[in-house]
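A.B. asks: my questions concern the predicted model and sequence given below.
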Amino acid sequence: MSFPIGGIMPVGMGAVTGVAGATEGVAQAQRADGFSAVLSATFDKLQGTQAASDQLAAQAATGDLKDVHDYMIARNEASLATEMVVTFKNKAVEAFNEIMRMPV
């Protein structure tokens, strides 16, 4: 049994969820329905992370953002989350193709 490692919670970022929050949602989904629930929860968390980053970007563009560090952290978090999900998808497709090549 593996235990997810929680991330460092950001300080002063009400709209942005931290990595620890994402792993908690994925862990709950994993207990519920397995692979499809984990995949669904991962995409939901990715969408939420990107939406928070977009919201902070809009605030930065209009001059409403008080601290640019909040946006930079959110943008990097969204970028890393996207990269992780794409890598996960590529490995899943690779594994599926490998299974399909197995002789029966």
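C.D. replies: In hand now; what should we look at? Numbering: from 1, shown residues only.
A.B. asks: drop to CA atoms for contacts and neighbour counts, all remaining ones
C.D. replies: Fine.
A.B. asks: so what's the residue count around Ala52?
C.D. replies: Number of residues near Ala52 (other C-alpha atoms under 10 Å) recorded here: 20.
A.B. asks: swap that for Val19, please
C.D. replies: 18.
A.B. asks: surely it is in contact with Gly25?
C.D. replies: No: with contact defined as C-alpha atoms under 8 Å, Val19 does not reach Gly25; the gap is 10.1 Å.
A.B. asks: what's stretch 30-48 in contact with?
C.D. replies: Outside of stretch 30-48, the residues within contact range by C-alpha atoms under 8 Å, 6 or more residues apart in numbering are Ala22, Gly25, Val26, Ala27, Ala29, Ala78, Ala81, Thr82, Val85.
A.B. asks: which among these end up buried?
C.D. replies: Ala22, Val26, Ala27, Ala29, Ala78, Ala81, Thr82 (16 or more other C-alpha atoms under 10 Å).
A.B. asks: list the contacts of the closest residue to Arg75 other than its chain neighbours.
C.D. replies: Nearest residue to Arg75, sequence neighbours excluded (C-alpha to C-alpha, 6 or more residues apart in numbering): Ser53, at 5.4 Å. By C-alpha under 8 Å, 6+ apart, the contact set of Ser53 is Val16, Tyr71, Ala74, Arg75, Ala78.
A.B. asks: included below, for side-by-side comparison, is a second structure:
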Amino acid sequence: MSIDPIGPIAGALRINAPVAPTGVAAAGNAAEVFGGLLSQSVESLQATQTKADALAVKAATGDLQDAHDYMAASNEAALATQLTVAIRDKAVAAFTEIMRMQA
């Protein structure tokens, strides 16, 4: 049995990318597509963290049958958050670099 280390992260940040039209219209819709992708990924991250929070409450009150469920959800939420922060940092760095370019 093999374990997919990316599986939990990909599951937490599952994005159904919209298909951008081709040609000149694609450049105009690029911002909408990108915005949609960001919105989907943030909603997915929020859902993952909400699940981990709910399991944490169950663990604290003694209603959780299997502590493994909470640990898995907690690690999944932490990894998804780290991935989101890394992507944000790269986007900010790219934006800063673009702003430094001369016209």
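C.D. replies: Yep, that arrived. None of the values given here were measured: they were computed from a predicted structure.
A.B. asks: quick check: TM-score for this pair?
C.D. replies: The TM-score (TM-score structural alignment, normalised by the length of structure 2) is 0.76; 87 aligned residues with a C-alpha RMSD of 2.0 Å.
A.B. asks: returning to what we had before: for the buried ones among the contacts of stretch 30-48 of structure 1, give me CSV that also has distance to Arg101 of structure 1 and secondary structure.
C.D. replies: Output for those, formatted as CSV (distance: C-alpha to C-alpha, whole Å; DSSP: H, G, I helix; E, B strand; the rest coil):
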residue, distance to Arg101 of structure 1, secondary structure
Ala22, 34, helix
Val26, 30, helix
Ala27, 31, helix
Ala29, 30, helix
Ala78, 35, helix
Ala81, 30, helix
Thr82, 29, helix
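A.B. asks: can you tell me the element the residue nearest to Arg75 of structure 1 falls in?
C.D. replies: When elements are assigned from DSSP states H and E, Ser53 of structure 1 belongs to helix 35-62.
A.B. asks: what's the mean distance for that helix versus structure 2?
C.D. replies: Comparison of helix 35-62 of structure 1 with structure 2 after fitting gives an average deviation of 0.4 Å (mean C-alpha distance after the TM-score superposition for structure 1).
A.B. asks: for that helix, the distance to its chain's centre please.
C.D. replies: Put simply, helix 35-62 of structure 1 sits 7 Å off its chain's centre (C-alpha atoms, centre = their mean, to the nearest Å).
A.B. asks: how about that helix: buried residues?
C.D. replies: 37-39, 41-43, 45-46, 48-57, 60.
A.B. asks: can you tell me the SS state at the aligned residue in structure 2 for Ala95 of structure 1?
C.D. replies: By TM-score structural alignment, Ala95 of structure 1 lines up with Ala94 in structure 2. Per DSSP: H, G, I helix; E, B strand; the rest coil, the local secondary structure of Ala94 of structure 2 is helix.
A.B. asks: farthest pair within the buried ones among the contacts of stretch 30-48 of structure 1?
C.D. replies: Ala29 and Ala78 (20.6 Å; C-alpha to C-alpha).
A.B. asks: re earlier: columns distance to Met102 of structure 1 on top of the contacts of stretch 30-48 of structure 1, output as TSV?
C.D. replies: Listed next are those as TSV, based on distance: C-alpha to C-alpha, whole Å:
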residue	distance to Met102 of structure 1
Ala22	35
Gly25	34
Val26	30
Ala27	31
Ala29	30
Ala78	36
Ala81	32
Thr82	31
Val85	26
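A.B. asks: the residues you listed: which two are farthest apart?
C.D. replies: Going by C-alpha to C-alpha, the pair spanning these furthest: Ala29 and Ala78, at 20.6 Å.
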